[in-house]
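Engineer: starting from these lines, generate the structure:
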Amino acid sequence: MGLAKKRHLSILPPEELPGTKAYTVLRAARKIFFMHGFSAATTDMIQREAGVSKSTVYAYYANKEALFVAVVQAECWAFQETIRAIKFSPGKLRETLSALAHTYLDIVLSEPGSYLYRIIVAEGIRFPALASTFYMAGPHVIAAMVAEHLASAVTSGEVDLGDVELDEAANVFVNLVRSEPQLLYLTHPDAAPSSQQIDRWVKVVIDTFMRAYGCSCYRIS
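Structural biologist: Sure thing, here's the model as predicted:
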């Protein structure tokens, strides 16, 4: 794969509404964590960025760890909403898988997605609870959504998973999708795969997946 301009994905608002102090603090925390990482970031930095008093920060978030968990949950919530908007239509599994793959790559190749992933990998050994929070709120939920689509595809007769569990097949698909494009972006942080390269990769992934699990009338030769 070659390299192209990197992508951006806007964060959607968390439970705290935009305009509230809690939201202001969370946006400031997001900026500081993404800029400095978890270990180097401090609540003093976040307080100054938010333009509020330290007591205001602690009124909403007990400590730096709680702030980071809130940032992770807000980012993952935003990511989940884009996946959740994709609906399955019987007979159109390929179209559904293509939409899921492209949307998921938009997430992992976005600046927020890559920043968050880098922080989690860097801090996971020292703060396993933070890494677990990310996994359960992000990749685990995404795979569960894919599994729901695959369950519908089993019902419509488009796939036959045999003795493979739905969650196992979903994880196979999700990991195939993000593998090479994400690795390329992580090792070339100033660029991302082009749209043409992503289109090609998604086709290869779906063809591979359907050869393995697609029922005869839906497989490619």
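
Engineer: going forward, measure contacts between C-alpha atoms and count neighbours the same way
Structural biologist: OK.

Engineer: any idea how many residues pack against V164?
Structural biologist: Residues lying near V164 (other CA atoms under 10 Å) number 11.

Engineer: also this sequence, please, to line up against the first:
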Amino acid sequence: MFASPTRRDESRAARQAAIIAIARRNFLDHGYAATSMSTIAGKLGGSKGTLWAYFPSKEALFAAVLDDVTEAFRAQLYDALRPGRDCRTTLLDFARRFSEKLLSPDAVSLYRLVIGEGGRFPEIGRLFDDRGPAQVKARLATYLEREMAAGHFRRADPFRAAQHLIQLIQIRHNTQLWGSAGPLPAEERERDAQDAVDLFHRAYAPD
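Structural biologist: Now for the predicted structure:
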């Protein structure tokens, strides 16, 4: 049996959540390089020593922020890939949720951060990929492999197939990252999702 959390455990968890919330806004608003442990400690209202007791490095804190940002996103996408529905309905649900999340303000800020600072801090690119894109791609590949085995798609490398579908869904993502286009209307997002799934089905139609 698992012991119930004590008040001390609950207090520590609340403190950690507060640290992550402050760090999340600082990283997304100001970038990785411009965010320091001292700044976060000051906004938290405690000493830097207290902050280090929770997170031994800025990299560890950034990893916790990535987990916080991507956890709900991954859960939504995994729910879209649940069994029991036809593959077109499932992939369309996945495409809609994926597109909506990619074009959200926090997601755009996070992508800009990783792209803009990944050259100087390659560790943040690895952390981001491990906690976000790589996990989503692996789960989608597992689903597609199962559908290929059932004869709904032609046999192919499921990881490459997953990457192809993801790239089709991301077709408008760059314009958001560049700031060259405003938010997409709902009807355009829906059309893009439909197009991505249609093109994928044609490319991977059973032999």
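
Engineer: the helices in structure 1, which residues?
Structural biologist: Assigned by DSSP state H, structure 1 shows helices spanning 21-40, 43-50, 54-60, 64-84, 93-108, 111-123, 128-137, 139-155, 166-187, 195-213.

Engineer: next, format these as TSV and append mean neighbour count.
Structural biologist: Listed next are the helices of structure 1 as TSV, based on neighbours: other CA atoms under 10 Å:
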stretch	mean neighbour count
helix 21-40	19
helix 43-50	18
helix 54-60	15
helix 64-84	19
helix 93-108	20
helix 111-123	18
helix 128-137	17
helix 139-155	19
helix 166-187	18
helix 195-213	17
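
Engineer: for I19 of structure 2, see how far away R8 of structure 2 is.
Structural biologist: The gap separating R8 of structure 2 from I19 of structure 2 is 16 Å, by CA to CA, to the nearest Å.

Engineer: no wait, L113 of structure 2
Structural biologist: Counting by CA to CA, the gap from L113 of structure 2 to I19 of structure 2 is 19 Å.

Engineer: ditto for I115 of structure 2
Structural biologist: Per CA to CA, I115 of structure 2 is found 24 Å from I19 of structure 2.

Engineer: cool, and R112 of structure 2?
Structural biologist: For R112 of structure 2, the distance to I19 of structure 2 equals 22 Å [CA to CA].

Engineer: likewise for S57 of structure 2?
Structural biologist: 13 Å.

Engineer: cool, and F94 of structure 2?
Structural biologist: 32 Å.

Engineer: same thing with L144 of structure 2?
Structural biologist: For L144 of structure 2, the distance to I19 of structure 2 - CA to CA - is 38 Å.

Engineer: could you do R85 of structure 2 as well?
Structural biologist: Distance of R85 of structure 2 to I19 of structure 2, computed by CA to CA: 40 Å.

Engineer: ok, A181 of structure 2 next?
Structural biologist: A181 of structure 2 is 33 Å from I19 of structure 2, by CA to CA.

Engineer: which position in structure 2 pairs with R48 of structure 1?
Structural biologist: R48 of structure 1 maps onto G42 in structure 2 when the alignment is built from TM-score structural alignment.

Engineer: now do the contacts for that match.
Structural biologist: G42 of structure 2 makes contact with K48, according to CA atoms under 8 Å, 6 or more residues apart in numbering.

Engineer: identify the residue of structure 1 aligned to I124 of structure 2.
Structural biologist: Matched by TM-score structural alignment, I124 of structure 2 corresponds to L130 in structure 1.

Engineer: doesn't V71 make contact with its match?
Structural biologist: No - in this structure L130 of structure 1 lies outside contact range of V71 using CA atoms under 8 Å: 10.8 Å.

Engineer: that older thread, contact partners for the match of I124 of structure 2?
Structural biologist: Contacts of L130 of structure 1 (CA under 8 Å, 6+ apart): E65, F68, V69, I120, G124.

Engineer: roughly how far does it sit from V205 of structure 1?
Structural biologist: In terms of CA to CA, L130 of structure 1 sits 30 Å off from V205 of structure 1.

Engineer: what does A151 of structure 1 give?
Structural biologist: Separation of A151 of structure 1 from V205 of structure 1 (CA to CA): 19 Å.

Engineer: residues near I86 of structure 1, how many?
Structural biologist: Per other CA under 10 Å, the neighbour tally for I86 of structure 1 reads 16.
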